[in-house]
Structure formats: structure tokens, C-alpha cells
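Engineer: Got a predicted structure here, sequence first:
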Amino acid sequence: MKKIIVALITVLSLILMSYPHISHAAPKGYEERPVELNVNGKFISTDVHPIMDNNRLFIPIRSLASMGIHYSWNATTKVTTLKNKNGEYLKITVGSTTAYKADQPLKMDQAAISKGGRVLVPIRFVSEALGYHVNYEAIRKIVFVNSDDYEFDMNMITQDDLLSARRAAISLPITTDFKLLGLQGTYHEYSFPVGRADAYFLLDGRHCTFVEIKEGKAIAIGQYDDTDRSRTAGKVPPNMVYDTDPIMKPYNKGSVLFMENRDGTAKAAYNDENGKRVELKTKINVYSDIIQPLPDYQ
């Protein structure tokens, strides 16, 4: 028991040492964080991030290829033609709020836009018109798009390959049944229990959100405000005591941290078998690269 407590204290010290340093380097607000795109359980790399405009989310048409949607663009007429795997066509004109599906007019809340040499279309309208489902997760600013036949495989979480399991874990939209304390989201840091992928807590620059994965769903079970530990929500009690609170039970053997940087890189940190702090750094090409390969025992 003493060894467990010592290990936990060491891990928590690692968290508390690194967390304030990163949060102090967060000059940008949550609204400036780019929106990430996940299609059928996979994060997508785009040359232009999805953007939020007037509470509507727009994605570049090039990203639609990852959804199995073919597209063409006529620069003269400013019309993009989209076709799904069932052969259904959708025509959208930049600047127009009327689209056409099988020559039938459809009203759009907002028109497609052109920005930075890229054409962006309202993702919810396009997805639902062509048979996809859209879920926007505000906690991390991620839009999830799933086809009708997509179903998450829970075996992805329990597999022996921890790298793939943890990447699958963060590819699930976080759901919650309590009122969030707020949204910061200027960076993301995940802390997984050693050797596991079925739970993590997410640090976003101010809040800590505890998540567990059950039956193919990532469920937020509680949250606290790191600037005022008396402010909590869900199953986190005010002024939580780390070494005794049940919510920390999965982390009794220690935890592994995966941290997003602001320079296109990510860092992993853990204690090796001798208790020595180890830090790794990697380039992020796609959001899931935050989770890096580690030794098997981690």
C-alpha cells in the first residue's frame, strides 16, 4: 500500500509540475482553437481547419473525400457538386442559400463560403443531406461525422496494443449528464492510467474532466476547476483529496501524460521502471498523434 501511495504522489507531482507551466502559456482563448474533424472513428488531417461562423460549422470540401464523398468544383460558376457512395448528388453554390439534391431545391441556413483559396461548406447540412450523422463536441472542439453503417468496436479499447487503444479512446465523443464548469480548451492534455485505455482525465488549461469508457461511449463522470478546487461538477467532490477519492482508483498504479504543444508537436511523459521521469516529443500530423508509442508496460 505504501508503494502505491508513493507512486501516486510521484505521478501527481509530475502532473502538477507540468500543468501550471503549460496553462500559463495559453494566451489565446477557447474560441480561437481550431476545430478538429473525426470521420468514422478516425481523425482527419486537413490543410484548412474547419471553422465556426455564426454558430455553424464549415469544413473544406477536400475533407469530404475522407467521408467517401466525391466532389468537383467549377471555378467559373462557383458550384461544387458532391456525390455519396449511393450515387446521390448535391449541388452547392458559393454565396447561395439554395442547394439542389436530385434537382430538388433545399434551403440552407447559411451559404457555402470561400476562405484562403478554399471552399468551405456547412458540414451539418451536407452530411445530413447525404446520409451522415454529425455530432459536435464542445469540450474539445471536435466534430464527429459517422455514416449510417458505422459502429464503434469496443474491442479497440481492450486490445493489447495500447497505442491503438488509447487513440481509439480519444476518438470517441465525450458525453456528459452534468452542467460543465466552462470551456477553456486552449490545449489538450490526456492522462491515462498505466497499462489502460478505458479511462483518462483531460486537462484543457483550466479544467480537469474525468472520462471513463463503457459500451463504446466516452462518458464524462466529473470535473473540477484547477484555479478553484472548490468548484466541481458531476462525481468530483469539492476540494477532492487525490489519494483517497474513488475517482482516482484507476490511477493507483500511476499515469501516463500526453500533452499537445502549440508548435505542431506533442509530448509524452511518464516514470520508467526505476521511477525516473521520461519525456518524449513527436510531430503532430493528425490530432491522434498526441498519443505516442511507449514501452509496453506503460
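Structural biologist: Arrived safely.
Engineer: all contacts plus neighbour counts: C-alpha atoms, from now on.
Structural biologist: OK.
Engineer: need the helices for this protein, in chain order.
Structural biologist: Taking DSSP state H, the helices of the chain run over residues 2-24, 123-129, 155-158, 162-170.
Engineer: between these, which gets nearest to H188?
Structural biologist: Closest to H188 of the helices of the chain, according to C-alpha to C-alpha: helix 2-24, at 10.0 Å.
Engineer: quick one: stretch 121-140 to chain centroid distance?
Structural biologist: Here stretch 121-140 is found 15 Å from its chain centre; the criterion is C-alpha atoms, centre = their mean, to the nearest Å.
Engineer: Which of the helices of the chain has the highest mean neighbour count?
Structural biologist: Highest mean neighbour count among those (mean count of other C-alpha atoms under 10 Å): helix 162-170, with a mean of 22.
Engineer: ok so, going back, can you put the helices of the chain in CSV and add distance to K249?
Structural biologist: Shown next, in CSV, are those (distance: least, C-alpha to C-alpha, whole Å):
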stretch, distance to K249
helix 2-24, 10
helix 123-129, 39
helix 155-158, 18
helix 162-170, 18
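Engineer: Looking at those, which is nearest to G254?
Structural biologist: helix 2-24 (5.5 Å).
Engineer: contacting residues around the closest one?
Structural biologist: Identification of contacts with helix 2-24 by C-alpha atoms under 8 Å, 6 or more residues apart in numbering yields 205-206, 243, 251-255, 257, 270-271.
Engineer: among those, who's most crowded?
Structural biologist: The most crowded member of the contacts of helix 2-24 is S255, carrying 27 neighbours; neighbours defined as other C-alpha atoms under 10 Å.
Engineer: Could you count how many residues lie near the closest residue to it other than its chain neighbours?
Structural biologist: Of all residues not flanking S255 in the chain, P193 sits nearest, at 4.3 Å (C-alpha to C-alpha, 6 or more residues apart in numbering). The tally of other residues near P193 (other C-alpha under 10 Å) stands at 21.
Engineer: what about versus this one:
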Amino acid sequence: MNLYKRILPACLLLMLLLQSFASAASPAQAAAPARPITVNINGSFITTDSSPFIESGRIKVSVRTLASLGLTYSWDTATRTATITNPALDSFRLIEGQATAYKNGQPVQMDNAAGNYNGRIMVPARFVSEAFGYSVYYERTRGILFITSKDYVPDTAAQLSGDLAAARLAAISLPIQFDFTPVPAAESGQSRNYTYRFAANDATRYVYENALVSTVVEIKDGAAHAVWQYGTNGIPGYDLYTTLGGQQPGYMAEMSHDHFRYFGGGYRASYQTAADGSYQSFPYYTRNYGEIIQPIPE
């Protein structure tokens, strides 16, 4: 009995410690790092010096990213002021921490203040871009911020290029348009991992997967249209191939020939060999999002 009385408190203490450890570990495990937002300007994926992020429902980008729009940028440390100028010499002045900006000296109200994040001045992408005549669209499915100038026209020649990798890159460089409402689980923030799947020697259609939902996309008349969305796995209440939007096309058996995947921090391409239907795959690295599309090796 005396031994039991001595052991019981120690066991209880051990159980409390284990519960405390589990409680402390749970938030860290649940709080997976957010998937970075990709920027595409006039049909080209660009590399940013600081990843855009969403704050209070507004996407913020580094002002240096705007240089890809043909805008110049200067920073005054004393006044904590960023000045952005376009080729027509219109100026846009933003003061760190303030939501009031100045276009050509006239005060204008931004929907979110400019801020300093790790030494980078981040500004509301939509407000600044639209102030200079650019259009902004955020595609939640893949987490891509598309910024286009008024005179931009998608390169249909690239989409029909005999260079398969170039044609596929042109295809994924188009924002996906939906005639149905995509499910929230299809959004990029639900999973850091994603895969593009193509039919053999084809750039006119692809399947985009985020490990939860698959979206089938067709390229028609220079635009990307989602035609079907279905549950892949991991969504409570849905089985594999459950239709979530659109209609299933008849060519799905063809859509697993070439894979380009980001998983667990690395990239891997897989190609189906014509001889026996098996796959050859290899890892690779990218400098920007567009390089996920790899040429088929000889």
C-alpha cells in the first residue's frame, strides 16, 4: 500500500506533464505557415523580394515589386516616405503607417495603411496598382495575384507554341475563370502542396490539385475556364471524385500523363513512358513559380 501511495502521485504528475506538453504542441502543429502568394504581371510570373500577404482582407506587396510594372521607387528614411512614379511622371507618395497617400500632391484615402515589415515597405496591391491604371485580380484557387496593364493582351501564340513547356507555362499564366462557385477547400491557403497534371503533348487543358480539391481547366480563346471541380481526398463528407462544381469531362483518363508537383518543400516532375505506362520522375528547383513547368527530357 505504501508503495502504491508513493507511485500514484508520480503517475499523476507524469500524466499532467504529458497533457501540458500535448496542449503546448497542438497550436504549433495546427498553425502551419501560410502558403506564399505568387505574383503574375502581364502574363509573367515574377520573383519578389518579399512575399505578399493578406492583412485585414487586403493583399499587400512590396513596393519594389511594382518596378515590374514600369514604376520607379524611392525611399526617404527621414520622413519614412515611399514615392512611386510612373513613366508619365505621375507620383504617388505613401507614408509608413498612414492610410492617406498623395497622388500628384492630392490626398487620397487607401483602404489599408502602408507598413514596414522586416525592412520592406508593403502597400495595398489593388489601391496602388489601380491608381496607376492597372487591373488587379487575386485568384484564390492557386493563390496568384494577377496585375495587368490596360493594353495587355494574353500571348495566344505562346499558348499554341510548338514548345510544349512554353505552351503549358502560358496556360498556367492565365487566371482561372469560374462559371460556378468554387468550394473554400479549393483555395490555396488550405494546403501548401499542389500539383499540375497534363495529358500527353497537350497544353490546352490541365488539372490543378491542392491535395484536397482538383480543378479541371480548359484553355479556350485565350482564357482559362474551370469546367469541373471534385473532391480529391481529405474533405469530410466527400468521397473521391465527388463533384463540387461544374461537370465531369469525358477525357479524365488522359489527364495523368505528366505531373509537376510541389510537396513538402520540394519539386518533382513525373512523366509517363509510352512503352509500358510506368513513370519516370526527377526532383528539381525553381527560381520562380513559372519554372514548375519543366521540359520533357529527351
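Structural biologist: Done, it's in. Worth saying up front: this structure is predicted, and the values here are computed from it rather than measured.
Engineer: on that earlier part again, let's see which of the contacts of helix 2-24 of structure 1 end up in strands.
Structural biologist: 255, 257, 270-271 (DSSP state E).
Engineer: from those, which two are the most distant?
Structural biologist: L257 and N271 (10.0 Å).
Engineer: quick one: the strands in the stretch 51-200 of structure 2?
Structural biologist: 53-55, 58-62, 72-76, 81-85, 91-95, 100-103, 106-109, 115-117, 120-124, 135-139, 144-148, 176-178, 194-198 (DSSP state E, counting those that start in this stretch).
Engineer: Tell me which of the ones you listed lies nearest to Y4 of structure 2.
Structural biologist: Evaluated over the strands of the stretch 51-200 of structure 2, closeness to Y4 of structure 2 peaks at strand 194-198, with 54.4 Å, by C-alpha to C-alpha.
Engineer: Any figure for the gap between the residue nearest the centre of structure 2 and I54 of structure 2?
Structural biologist: With distances taken as C-alpha atoms, centre = their mean, the residue of structure 2 nearest its centroid is G143 (2.7 Å). As defined by C-alpha to C-alpha, to the nearest Å, G143 of structure 2 lies at a distance of 11 Å from I54 of structure 2.
Engineer: same thing with A113 of structure 2?
Structural biologist: For A113 of structure 2 relative to I54 of structure 2 (C-alpha to C-alpha), the value is 13 Å.
Engineer: Which of these two has more residues huddled nearby?
Structural biologist: Taking other C-alpha under 10 Å, A113 of structure 2 and I54 do not tie; A113 has more neighbours (18 against 13).
Engineer: residue in structure 1 matching the more buried one?
Structural biologist: A113 of structure 2 maps onto A111 in structure 1, with residues paired by TM-score structural alignment.
Engineer: Who are the contact partners of that match?
Structural biologist: For A111 of structure 1, the contact set (C-alpha under 8 Å, 6+ apart) comprises 93-98, 121-122.
Engineer: and in structure 2, which of the residues you listed remain?
Structural biologist: Contacts conserved in structure 2 for the contacts of A111 of structure 1, counting by both residues aligned by TM-score structural alignment, their matches' C-alpha atoms under 8 Å: 94-98, 121-122.
Engineer: For I219 of structure 2, which residues are in contact?
Structural biologist: By C-alpha under 8 Å, 6+ apart, I219 of structure 2 lies in contact with 171, 204-205, 225.
Engineer: I'd like to know which of these is nearest to R287 of structure 2.
Structural biologist: A171 (18.8 Å).
Engineer: if you look at the contacts of I219 of structure 2, which of them are in strands?
Structural biologist: 205, 225.
Engineer: got a winner among the contacts of I219 of structure 2 for most neighbours?
Structural biologist: Neighbour max across these (other C-alpha under 10 Å) = A171, 29 neighbours.
Engineer: mind checking what that one lines up with in structure 1?
Structural biologist: A171 of structure 2 maps onto A169 in structure 1, by TM-score structural alignment.
Engineer: if we can go back for a sec, a markdown table for the ones in strands among the contacts of helix 2-24 of structure 1, including distance to V211 of structure 1?
Structural biologist: Formatted as a markdown table, those follow (distance: C-alpha to C-alpha, whole Å):
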| residue | distance to V211 of structure 1 |
| --- | --- |
| S255 | 14 |
| L257 | 14 |
| Y270 | 20 |
| N271 | 22 |
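Engineer: quick one on the thing from earlier: neighbour-wise, which of the kept ones among the contacts of A111 of structure 1 leads?
Structural biologist: Highest neighbour count within the kept ones among the contacts of A111 of structure 1: V121, with 26 neighbours (other C-alpha under 10 Å).
Engineer: residues in contact with the nearest residue to it once chain neighbours are set aside?
Structural biologist: In this structure, V121 of structure 1 finds its nearest non-sequential neighbour in A112, 4.6 Å apart by C-alpha to C-alpha, 6+ apart. Residues counted as contacts of A112 of structure 1 (C-alpha under 8 Å, 6+ apart) are 58, 92-97, 119-122.
Engineer: Let's see that with 7 Å instead.
Structural biologist: Shown in contact with A112 of structure 1 (C-alpha atoms under 7 Å, 6 or more residues apart in numbering): 93-95, 120-122.
Engineer: That one and K235 of structure 1, how far apart?
Structural biologist: 42 Å.
Engineer: Could you count how many residues lie near L181 of structure 1?
Structural biologist: 17.
Engineer: what do we get in structure 2 for it?
Structural biologist: Under TM-score structural alignment, L181 of structure 1 pairs with V183 in structure 2.
Engineer: next one: I284 of structure 1
Structural biologist: Using TM-score structural alignment, I284 of structure 1 lines up with T286 in structure 2.
Engineer: To which residue of structure 1 is D155 of structure 2 aligned?
Structural biologist: So, by TM-score structural alignment, D155 of structure 2 is matched to D153.
Engineer: Spit out the contact partners of that match.
Structural biologist: By C-alpha under 7 Å, 6+ apart, the contact set of D153 of structure 1 is G216.
Engineer: Recalculate using a threshold of 10 Å.
Structural biologist: Shown in contact with D153 of structure 1 (C-alpha atoms under 10 Å, 6 or more residues apart in numbering): 41, 168, 215-216.
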